[in-house]
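Q: pasting the structure only:
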């Protein structure tokens, strides 16, 4: 009889070894920063959290550090388990350079800025947030919009529920079951994910021509293990699908890639 435990361990090990480069680096950064936060000589969480009242030109780094810092071991573990497969799928479709540029750029700063504005200007409160859950809900929203294009509804009893609402339902469930979660922060992530999935953020993505030049100039594919090239995807980075018209053109579907992956 097969050893189920051994089989599961082998599958998990194989999956970890196949993770692309940017995903590996983000997992490593979260683990290292969690370990760094154990010491009491320096308050890492206060330094790196997104605190609305402390945001200014000199503390703008918080918009990139807060997703990597967590409250405790279980906070970090839950976010890692949720984030890793979603980020791995994103990187495998859009490439390592694109993932790094987007997640240390607009896909983090847009929800962060939205959260700070809502907290300071509208709600007039100052609730610090940290953790990768904003990334998780952002990526879930991207997946939900992708699924909605092919499967608009799922049935619960006799009710047809739109597929795109799944991340919103998960935000509500998370807020109800897990204490101290940021409902507003998760909503900011969901909103940004919807914009990304609908293609409204394609203008802020780095130009593919420049990415190819950087990859070729530095020979990143040959030098970096587990690196995903911008060309290791089906039908291009922005989901350019074959056209059915006689003109031989192509249709842009926005920032929604193919479901077939040719990368690692």
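A: Yep, it's here. As the structure is a prediction and not an experimental result, all values here were calculated from the model.
Q: contacts, neighbours, all on C-alpha from now
A: Noted.
Q: count of residues packed around residue 66?
A: The number of residues packed near residue 66 is 24, by other Cα atoms under 10 Å.
Q: Is it in contact with residue 133, as I believe?
A: No - the criterion here is Cα atoms under 8 Å, and residue 66 misses it with residue 133 at 10.3 Å.
Q: So which bits of the longest helix along the chain are buried?
A: Longest helix in the chain, counting residues (DSSP state H): helix 73-94. Going by neighbour count (16 or more other Cα atoms under 10 Å), the buried part of helix 73-94 is 75-76, 79-80, 82-84, 86-94.
Q: following that helix, which helix or strand comes up?
A: Scanning forward in sequence from helix 73-94 by DSSP states H and E, the next helix or strand is helix 96-103.
Q: how about that next one: buried residues?
A: Neighbour count says helix 96-103 has 96-100, 102 buried, by 16+ other Cα under 10 Å.
Q: Mind picking the two most distant members of those?
A: 96 and 102 (10.0 Å; Cα to Cα).
Q: what is the orientation angle of the longest helix of the chain with helix 96-103?
A: Between helix 73-94 and helix 96-103, the angle comes out at 130 degrees (axes from the mean of the first three to the mean of the last three Cα atoms, to 10 degrees).
Q: How far off centre is helix 73-94?
A: With Cα atoms, centre = their mean, to the nearest Å as the basis, helix 73-94 stands 7 Å off its chain's centre.
Q: helices or strands up against that helix?
A: Helices and strands touching helix 73-94, by 3 or more Cα pairs under 8 Å, 6 or more residues apart in numbering; DSSP states H and E, are helix 21-36, helix 96-103, helix 133-150.
Q: Centre of the chain to the shortest one, how far?
A: When you say that, I think you mean helix 96-103. Distance of helix 96-103 from its chain centroid, counting by Cα atoms, centre = their mean, is 10 Å.
Q: ok, now the longest one?
A: Taking the mean C-alpha point of helix 133-150 and that of its whole chain, the gap between them comes to 9 Å (Cα atoms, centre = their mean).
Q: For that helix, name the packing helices and strands.
A: Counting by 3+ Cα pairs under 8 Å, 6+ apart, helix 133-150 packs on helix 73-94, helix 166-177, helix 183-198.
Q: next up, a second structure to put side by side with the first:
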């Protein structure tokens, strides 16, 4: 029986995920199953601004991993896998862990501060913030190569703006979604891509040290589909920064600065509501 190209593409994308992508999806699935047994799982891990201010700092890290219901986790996984797996393949497994940490903490802190400023305590949860951060990153990368895309024969938009359109579309179609959570994730992704959050990119020496330690115990081979920094460098895009792509950049920009290797673009998927 012949398989359609679409089914084969889905199998190729979701069937052999890199290590951290697999771990993240597995944790999200497990936590959803646990939440069916006890709703306290979600309550303890979701981003509750008031709880964070009273010692629940862990929520700044855990809120992307818990979800409201089956459809929430399903669509978040469907949207996250393409962008996160592509990001891990070109960034490396160890460095991706650091990026996900900051892609969670920075928007979470801003969300809590905003809630404090406006005397609000709306709980938010879900991986859509990660989705928007990664969408922004890849949109910037695509923009450095192709500045515009055509919506039809007469309308064109800057490539970097495609995640913004997704944000507005979701806000329009799903007014109960966490617009601010999505927006903060989007802004962090743009800031990272332009090199304004260098702390989110782990130093090469640290990545090398961690990988060397794992290699000593043969864990880099034991961990399924572990992406080393050396392997990831083969997937990174080479951008000639002497050509003006219209995007402000500096020498530290992970999107626009030349990093070696041959890359590929992966701007796929759209987010689900980050919160309720």
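A: It's in. The structure presented is a predicted model; accordingly, all values stated were derived computationally and were not measured.
Q: Once they're superposed, tell me the TM-score.
A: Overlay of the two chains. TM-score (TM-score structural alignment, normalised by the length of the first structure): 0.85; 249 aligned residues with a Cα RMSD of 2.5 Å.
Q: on that earlier part again, out of the helices and strands packed on helix 73-94 of the first structure, which is the most enclosed?
A: helix 133-150 (a mean of 23; mean count of other Cα atoms under 10 Å).
Q: got the angle for it vs helix 96-103?
A: Using the same axes, to 10 degrees, helix 133-150 of the first structure lies at 110 degrees relative to helix 96-103.
Q: Helix 133-150 of the first structure corresponds to what range in the second structure?
A: Mapped onto the second structure using TM-score structural alignment, helix 133-150 of the first structure covers residues 128-145.
Q: To what extent does that stretch diverge from the first structure after superposition?
A: Superposing on the first structure and averaging over aligned pairs (mean Cα distance after the TM-score superposition for the first structure), stretch 128-145 of the second structure comes out at 0.8 Å.
Q: returning to what we had before: okay, the buried residues of helix 96-103 of the first structure in JSON lines with distance to residue 206 of the first structure next?
A: Formatted as JSON lines, the buried residues of helix 96-103 of the first structure follow (distance: Cα to Cα, whole Å):
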{"residue": "96", "distance to residue 206 of the first structure": "12"}
{"residue": "97", "distance to residue 206 of the first structure": "9"}
{"residue": "98", "distance to residue 206 of the first structure": "7"}
{"residue": "99", "distance to residue 206 of the first structure": "10"}
{"residue": "100", "distance to residue 206 of the first structure": "10"}
{"residue": "102", "distance to residue 206 of the first structure": "8"}
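Q: I figured residue 185 of the first structure hits residue 129, correct?
A: Yes - counting by Cα under 8 Å, residue 185 of the first structure touches residue 129, with 7.4 Å between them.
Q: Using TSV, please lay out the helices and strands packed on helix 73-94 of the first structure together with distance to residue 198 of the first structure.
A: Below are those laid out as TSV (distance: least, Cα to Cα, whole Å):
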stretch	distance to residue 198 of the first structure
helix 21-36	24
helix 96-103	16
helix 133-150	7
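Q: To residue 218 of the first structure, which of those helices lies closest?
A: When these are compared by Cα to Cα, helix 96-103 sits nearest residue 218 of the first structure, at 12.2 Å.
Q: Spatially nearest residue to residue 107 of the second structure, not counting backbone neighbours?
A: Using Cα to Cα, 6 or more residues apart in numbering and skipping residues adjacent in sequence, the residue nearest residue 107 of the second structure is residue 184, 5.2 Å away.
Q: which one in the first structure is aligned with the one you found?
A: Per TM-score structural alignment, residue 184 of the second structure is aligned with residue 188.
Q: And that match, how close does it get to residue 112 of the first structure?
A: If you measure residue 188 of the first structure against residue 112 of the first structure using Cα to Cα, to the nearest Å, the figure is 8 Å.
Q: what's the answer for residue 149 of the first structure, then?
A: 28 Å.
Q: check the fit of stretch 25-34 of the second structure onto the first structure and give the mean distance.
A: Mean for stretch 25-34 of the second structure is 0.4 Å (mean Cα distance after the TM-score superposition for the first structure).
Q: Can you tell me which of the buried residues of helix 73-94 of the first structure lies closest to residue 163 of the first structure?
A: The nearest member of the buried residues of helix 73-94 of the first structure to residue 163 of the first structure, counting by Cα to Cα, is residue 86 at 17.3 Å.
Q: ok, back up a step: I figured the residue nearest to residue 107 of the second structure hits residue 129, correct?
A: Yes - between residue 184 of the second structure and residue 129 there is a contact at 7.5 Å, judged by Cα under 8 Å.
Q: who touches both of these two?
A: Common neighbours of residue 184 of the second structure and residue 129 are listed as residue 107 (criterion: Cα atoms under 8 Å, 6 or more residues apart in numbering).
Q: Map residue 221 of the second structure across to the first structure for me.
A: For residue 221 of the second structure, the residue aligned by TM-score structural alignment is residue 222.
Q: what secondary structure does residue 234 of the first structure sit in?
A: Classification of residue 234 of the first structure using DSSP: H, G, I helix; E, B strand; the rest coil returns coil.
Q: State the number of residues packed around it.
A: Residue 234 of the first structure has 19 nearby residues by other Cα under 10 Å.
Q: Which residue, neighbours along the chain excluded, lies closest to it?
A: With Cα to Cα, 6+ apart as the criterion, residue 234 of the first structure has its nearest non-adjacent residue at 6.0 Å, and that residue is residue 258.
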